[in-house]
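> Here is my input; please provide its structure:
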Amino acid sequence: MSKPNHIKPKAAPIFKIPATPGAGLNPIPSSSPGFGTPIHPIRPFNAAAAPQKSNVLSIILPPATLRPLAFRVFTRKYGLTLTSSALQVLATFIGRHCGTGWREEGLGEKVLEEVAKSWKSRNGGVIVEGDSNDMKDILKNFEGSMNGGMVAAPRELSRHSSLGLGSSQHGEVSHTRLGLRPQLLEREDSQSSLGMSTLEVEYDEDDEGLRDPRKWMKVIDAFEQPRLVYNVGKKHFDKDPTKPSLLPQPSQKTQIFRNRYNLIHQRLLRNESFQAPTFDAANAPSFRGSNSTAATAQQSYKITPIANLLGRNGSNHMLLGLLTVSPTGTLAINDLTGSIALDLTRAKSLPEDGSWFAPGMIVIVDGLYEEENNNSGGGLGGNGGVGGTISGKFLGFSVGGPTCERRSVTLGLTGQNGEGEVTAGGGFGWVDFLGVGSERAVGSKMRKMEQRLIRNPARDDESGGRGRIIVVGELNLDQPAALQALKKLLGLYAAEPEKDTPMTFVLMGNFVQHAVMARGVSGGSIEYKEYFDSLASTLSEYPTLLQAATFIFVPGDNDGWASSFSAGAATPLPRKGVPEMFTSRIKRAFATANSEAEKDKGFKTNGEAIWTSNPSRVSVFGPTHEILLFRDNMSSRLRRTSVKLSTSEPADDEEFGTPPPPPTHPDPTEMEIDTDAQAVESHIDSAEPSEEPLSSDEHTARKLVKTILDQGYLSPFGMAIRPVLWDHVGALQVYPLPTAMVLADTDAPVFCITYERCHVMNPGSVVAPGRRGVARWVEYNIGSKTGRVREAQF
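Take a look at the predicted model:
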């Protein structure tokens, strides 16, 4: 009997597939060790159950409509400047992906926030350009993660990793009070950031080692400092991409002057005295436009390029340029456009006898241009003169140095004494000048750490404290009295309580009186090694200091190896530290003291000896404290090479009026001499001028400080007077002004002076000259940012 056609035949039970969970949904069989399949079947991707990407109706968003919101996010919050092309690109992107909800739902602001964060993490600079590769990459990455007008994965696009605050496994920022560890405040050569540093480990308050201020200190060698070049077009600092060399291309020599000039020029243009008021910009008076002293307060000065003097015979101008000696032996002034002969027979300095002016310095000269009678057209041989020597001469009536700019103004800091937050507008607060983190990245957190560890009210006294740096001047080891003086001062600090031991001792060269290995009185390499061995024996007598402090050694011109070919003459700057072969015994003394401390007391922190370059910098709490260490007899070199100016008043006639003193050059007599650490007023403008005449030593000290800080350069001389290494001149720039500066000059009087909130100290020689058995040094307090000269009999 046949079966109906509509009945489907069933398979025999032996041929049936056994039922397995989810067998109908997953074609992958159960677990098999041979093929590594999972125990439980993997369900296939269900497209219906996946979250659907919501669609947004695109709109055309005009850039002018988005401009207020973009300005609030990019400029006010992140300190960035949007170009018109970037605004157009962002408006198109937000209009396409956010639609009508860009304003009502706040979607546009969230997108701008993420774009700004990504731009900062990529270190694209302060100017945001729409046609840059960084902007294209950012928007391309965001385009694939946009969902409903919002960024789908904000945790992956945030700056938690770039800020180094650490993150948990859920992508949230870990709860930490500071999020910093001092050992990671270092520069990464592979990172092109100018304001970011690797701060990835949390701060543990229970870690006693991190409570020591010395752990937050770093010594920056001149050859390890970031090489930054000022970009005139972007008004920003760029890292030099080339590899430094001791034998660079000749173009680097020209670049030294160009970079120095551009730095000072932008510094002047940001000064109020060189900014013309908008209501009367067309009729801004010249430097000598009025004889009224009352009118000078509202004058705005203008710098004239030297090439623009052509065809302007008999007109008054103000020039900014490099003071040089021409091949004919006459004095000249150069800028980026040309050169002209300078006549300073009737010139006087402003303020009077307040600074030295030597060839190699950048100066401001106010005077009159006078063409040659036989060449009424001016120029170089009657053919123009741009880029060459301008015919005629410039009659200078007043000469002054460029105005000095405070560190807080350079970094854009607000608040009292420049300890507030970084402003969104001006300043270079995002630039990492030393490779320890910028003000914008770590400045506020480092100040909180400093407040907790150093500025503790219980330790804010004059008797001692951990936050002190002891600066010992020239230490001639071949002079027996120098070691006796060193023993005396080390004994004084070793007798203090162990918790109040100074954090750092700075020992400056020259470590011998004469150049070693140059057939001098100080001998050769064997005698030089013996001198440091005797220093190691002296330091070993004070193991408590070696266990709890950092000793920094800064060489001089007579130290090896540089003195072996200079024979005591000025060596090129910067110069490397003393070679390791001479310092092995001192390092062994520190290792012995640290091993005994770990055995007896279980110390977690060990002392160390650092042999650094000249100059070098000490960073304490990141960018909060920058201390510049420099050893050079600069005052005697300034006296030999400076130009002697007339001290008498010029004739007050119809042609040459008496020029008014500019408000941009503070009188050096208003600087404070710091005889007491608590009696220093950092704002020199508010200090009352002294009625009593200054002594010769005080006047020399103030004149030296003003000259160096106004120039913003440690070697303001010609290459033949003080040679420099062309590829490492960035370490000689004093910009921004450091918090403190040690200028060890044995030819200048010992002083502690604050000028424009930069505290400058000169410890002189450890053995006071002309006084028998007197040891002298400088004690600098980090909390008060002031130093004082101390003496003791030995």
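
> rest of the way, CA atoms for contacts and neighbours
Noted.

> For the strand ranked longest in the chain, give me every contacting residue.
With secondary structure taken from DSSP state E, the chain has its longest strand at strand 389-400. Outside strand 389-400, the residues that touch it by C-alpha atoms under 8 Å, 6 or more residues apart in numbering are 306-307, 310, 338-351, 355, 363-372, 375, 378-381, 384-385, 650, 659, 665.

> at 7 Å instead, please
Defining contact as C-alpha atoms under 7 Å, 6 or more residues apart in numbering, one finds that strand 389-400 is touched by 338-344, 346-350, 363-372, 378-380.

> now residue 749: how far from residue 570?
Separation of residue 749 from residue 570 (C-alpha to C-alpha, to the nearest Å) stands at 21 Å.

> re earlier: of the contacts of strand 389-400, buried ones?
338-344, 346-350, 363-371, 378-380 (16 or more other C-alpha atoms under 10 Å).

> Apart from its chain neighbours, what residue comes closest to residue 335?
The spatial neighbour of residue 335 that comes closest, neighbours along the chain excluded (C-alpha to C-alpha, 6 or more residues apart in numbering), is residue 321 at 4.6 Å.

> State whether the one you found is indeed within a strand.
Yes: the assignment for residue 321 is a strand, going by DSSP: H, G, I helix; E, B strand; the rest coil.

> you'd agree it is up against residue 332?
No: taking contacts as C-alpha atoms under 7 Å, residue 321 lies outside contact range of residue 332: 9.3 Å.

> all helices in the stretch 401-550 of the chain, in order from the N-terminus.
In the stretch 401-550 of the chain, the segments counted as helices under DSSP state H, counting those that start in this stretch are 407-411, 444-453, 480-494, 525-540, 543-548.

> With the stretch 1-150 of the chain instead?
According to DSSP H, counting those that start in this stretch, the helices that the stretch 1-150 of the chain contains are 63-70, 84-97, 101-104, 107-121, 133-143.

> How about the stretch 201-350 of the chain?
Under DSSP H, counting those that start in this stretch, the stretch 201-350 of the chain gives helices at 251-269.

> for the stretch 551-700 of the chain, same thing?
When secondary structure is read from DSSP H, counting those that start in this stretch, the stretch 551-700 of the chain shows helices at 563-566, 584-600, 634-641, 696-711.

> any chance of those helices in a markdown table, plus mean neighbour count?
Listed next are those as a markdown table, based on neighbours: other C-alpha atoms under 10 Å:
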| stretch | mean neighbour count |
| --- | --- |
| helix 563-566 | 17 |
| helix 584-600 | 17 |
| helix 634-641 | 16 |
| helix 696-711 | 21 |
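
> now the other sequence, so there's something to compare against:
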Amino acid sequence: MDPTSTPRHPDRFRLGAADPIPSSSPAFGTPARPFRMQKTHAPPTKTSILPILLPSSTLRPVAFRTFTRKHNLTISSSALQTLAVFVGKNCGSGWREEGLAERVLDEVAKIWKRAGGSVIVEEGKGASLKTILQTLEGSMSGGRVVTGKVHPQDGSARSLSGGLDAGRTESNTEGTRSGDPDEDDSKLSLHPRHWFKAIDAFDLPRLTYNVDKKYFEAIKSKPTLFPSPSHKTALFRDRYNLVYQRLLRNETFQSSLGVIGVPSLQRSSSNLATQQSYKLTPIANLLGRSGSSHLLLGLLSISPTGDLSLIDLTGSVALDLSHARMIPEDGAWFAPGMIVLVDGIYEEEEMVQGSVLGGNSGVGGTIGGHFVGVSICGPPCERRDISLGTNSRQGSGELSSSGGFGWVDFLGIGSERAQGARMRRIQEKCLRGEPEVMEAPPRLKMAVMSEINLDNMRALDALRKVFSTYNDLALVDRPQTFVLIGNFVQKAIINGGGRAGSIEYKEHFDSLAVVLSEFPALLQHSTFVFVPGDNDPWASAFSAGAASTIPRQPIPELFTSRIKRAFATANSELDRSQISEPMGEALWTSNPARLSWFGPVHDIAIFRDDISSRMRRTAINVQADNDNGDATMHETLEDATSAAVSRAPELANQANGAKSDAMAPAASAARKLVKTVLDQGTLSPFPLPIRPVLWDHASAVQLYPLPTALILADSDAAPFCMTYEGCHVMNPGRFLPDGAVPTVRWIEYDVLRSRGKVKEERY
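Below is the predicted model:
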């Protein structure tokens, strides 16, 4: 008798039957073994299952193999717990040996995808997991799904989620369902400016990197200007975790199992990245390993004693860079607040009064001794397509199923995996144009101007020159967007100094409105974006022009009413009943800000800050002794971070008529600035006292993944346009450069080609 089954009584016990069954108790009709019945009269049996308590950690390998590897889905911890309870209840002890769990999970994954679920399997993401399991439970027998009860083409399978309409709405919003887009896109506007959006820094999704899940998740707490001190710690922890996970995906930090032996560390070795892997050592693990060489990743900081130190998540150690060598030579800035790679030797001090330096024994504090740096460099940058997992595309244009963060919506407008393919099709239709309406397809151009001091009358004359230049061009050759970046006054005037203050500031924008009114064609067919600087209100009211907190709010509407009136007047003069073009408008954004063309296809970051001068003031001075140190270690770290990953930025489209030899110092300074900012992956790689950042909005200053273009408006640096790791970085410089000849300078950016050009004219 099977101990796991309960004997079932027949409806009536017939004596003298053709197949009599001896009974241990004829009086009660209890069979000695399970009752055998003829197959012709036997009803379908349902094998009973003894439920078990199945831990989610035990089911995790099977769920990963089924959901992630087979169906390219990611399962959340709460959903895994729900599935573990379901499998333990309906599959019992045979979930592993008989393969029942894998079959059930495979069916759940198929139904989830048919019901329009997102790539992350969790409750409320495009489908209802609870409803799917409830429906599936009624179709199971003996721990197996009965074939035919849940058919792939059955219409009921699509209605497994109770709130499918809401799920489809969310799914379409995030673009998780591709489908056939031609029907939905046929009624959409095909004018490019319909797909332009300026995104305020305070409207960006607040994301944090979860180390355990290795994924980004939204911060659910409400942002505030007075958060708890733990948010300050989380700011730097998130920065470190982002750089750390980016570094581990680099080829040079991944072990190669197919190589036997130690390769020769030579600069001429082109396949070094595939032969040698490098390991990072936590600072706490340096204890007891005096005299050994290590590669550290940490945050440069100034200790309370005034010495330079290196900090990671396990501890900190005093840093000696007197003999260190920069990699590349004079190719990047290194200042406190930046995350760097340091290769060197740990030297442990003798015990002082029975305790190590700092009074701590390792984790969480300063360890004894100091770390003698031999080489120092920034963490290698990562291209945008690698971060998003879209670097390998199929011939049909569909995105591959490789890893990355392509499903993360970093801007709040849809992720690359969800909306990228659809937006590229819309972009192609928009740029194709209608032959009967347009003689030539439209061009996506932007005119970027920085440091427009409206309190200088020369600036208004220069603006007239620029606007008249574009006003004389054909409609298809005009920029679709004008970006005007502050400071809009030379000195902060709203600081309680007894002057007119806000009244005087408003008069400057009224003067700009008069200039704009002279070019109604530009106001009717273009979008003007205004980005404030440190001298603009209201931040300058208490900072007096010094570095204020970022991100900072847009210029208040109190000062912009006359400009808005100029746009309303120009749009009223144009009959739009015959055209589908959107009205021209003025957008007032924060600093920093993001501009988006066609969703995630073109991501343009804007930041106004004199970052180069701040780096020169705070950078550490590393003077290497070329006769000392380990030359092999120098070559190793340089090959690992420079040759294998970081390619030197290419200078392109310098100012018209400039000579290459004259631009060499400016080009070198520009490369140094661009490499530093993009390698750090943030717009503010400084300590908070140097450049304050709002703790709850720190994700708005991150540059991960890299945008397609970055407008780094620095008035102290020469104008440049260059591309580094696929990101095109531009600096318009000063709108009115210093000199005896009245000259105006700006940048014209081609969005489709992702290339900018420095323009310069006399007025």
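
> OK, contacts around the residue nearest to residue 79 of structure 2 when sequence neighbours are not counted?
Counting by C-alpha to C-alpha, 6+ apart, residue 122 is the residue found nearest to residue 79 of structure 2 once chain neighbours are left out, at 5.3 Å. The neighbours of residue 122 of structure 2, taking C-alpha under 7 Å, 6+ apart as the test, are 75, 76, 79, 129.

> what's the closest of these to residue 25 of structure 2?
Residue 25 of structure 2 has its nearest neighbour among the contacts of residue 122 of structure 2 in residue 129, at 48.5 Å by C-alpha to C-alpha.

> Hmm, residue 117 and the closest one touching each other?
No: using C-alpha under 7 Å, residue 129 of structure 2 makes no contact with residue 117, being 9.1 Å away.

> quick one: which of these two has more around it?
residue 117 (29 against 25; other C-alpha atoms under 10 Å).

> okay but the more buried one is in contact with residue 125, surely?
Yes: between residue 117 of structure 2 and residue 125 a contact is recorded at 6.0 Å, counting by C-alpha under 7 Å.

> Would you write a ChimeraX line that selects the buried entries of the contacts of residue 122 of structure 2?
Under the burial definition 16+ other C-alpha under 10 Å, those of these that qualify are selected in ChimeraX by:
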select :75,79,129
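
> Adding distance to residue 724 of structure 2, write the contacts of residue 122 of structure 2 out as CSV.
Putting the contacts of residue 122 of structure 2 into CSV (distance: C-alpha to C-alpha, whole Å) gives the following:
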residue, distance to residue 724 of structure 2
75, 35
76, 36
79, 41
129, 44
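
> The contacts of residue 122 of structure 2 in strands, which ones?
Under the assignment DSSP E, these contribute residue 75 to strands.

> for the helices of the stretch 1-150 of structure 1, which one sits closest to residue 545 of structure 1?
helix 107-121 (42.3 Å).

> Return the mean post-superposition distance for that closest one against structure 2.
For helix 107-121 of structure 1, the mean deviation from structure 2 after alignment is 4.8 Å (mean C-alpha distance after the TM-score superposition for structure 1).

> For that helix, which outside residues touch it?
Contacts for helix 107-121 of structure 1 (C-alpha under 7 Å, 6+ apart): 69-70, 73-74, 94, 98, 101-102, 138, 149-150, 157-159, 162.

> now that helix and helix 133-143, what's the angle there?
On the basis of axes from the mean of the first three to the mean of the last three C-alpha atoms, to 10 degrees, helix 107-121 of structure 1 is oriented at 130 degrees to helix 133-143.

> With distance to residue 401 of structure 1 as extra columns, can I get the helices of the stretch 1-150 of structure 1 in TSV?
As requested, the helices of the stretch 1-150 of structure 1 are exported to TSV (distance: least, C-alpha to C-alpha, whole Å):
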stretch	distance to residue 401 of structure 1
helix 63-70	41
helix 84-97	39
helix 101-104	52
helix 107-121	37
helix 133-143	41
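
> For residue 430 of structure 1, which of those helices is the nearest?
The minimum distance between residue 430 of structure 1 and the helices of the stretch 1-150 of structure 1 falls on helix 107-121, with 9.8 Å, by C-alpha to C-alpha.

> residue contacts, residue 363 of structure 1?
Taking C-alpha under 7 Å, 6+ apart, one finds 320, 321, 322, 323, 399, 400, 401, 402 in contact with residue 363 of structure 1.

> can the residues you listed go into a markdown table with extra columns for neighbour count and distance to residue 769 of structure 1?
Formatted as a markdown table, those follow (neighbours: other C-alpha atoms under 10 Å; distance: C-alpha to C-alpha, whole Å):
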| residue | neighbour count | distance to residue 769 of structure 1 |
| --- | --- | --- |
| 320 | 26 | 41 |
| 321 | 27 | 39 |
| 322 | 23 | 37 |
| 323 | 25 | 35 |
| 399 | 23 | 35 |
| 400 | 26 | 34 |
| 401 | 26 | 32 |
| 402 | 22 | 35 |
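
> Wasn't residue 760 of structure 1 part of a strand?
Yes: under three-state DSSP, residue 760 of structure 1 falls within a strand.

> Can you tell me the closest non-neighbouring residue to the alignment partner in structure 2 of it?
Using TM-score structural alignment, the equivalent of residue 760 of structure 1 in structure 2 is residue 729. Once flanking residues are discounted, residue 729 of structure 2 sits nearest to residue 710: 4.7 Å by C-alpha to C-alpha, 6+ apart.

> wait, is the one you found part of a strand?
Yes: under three-state DSSP, residue 710 of structure 2 falls within a strand.
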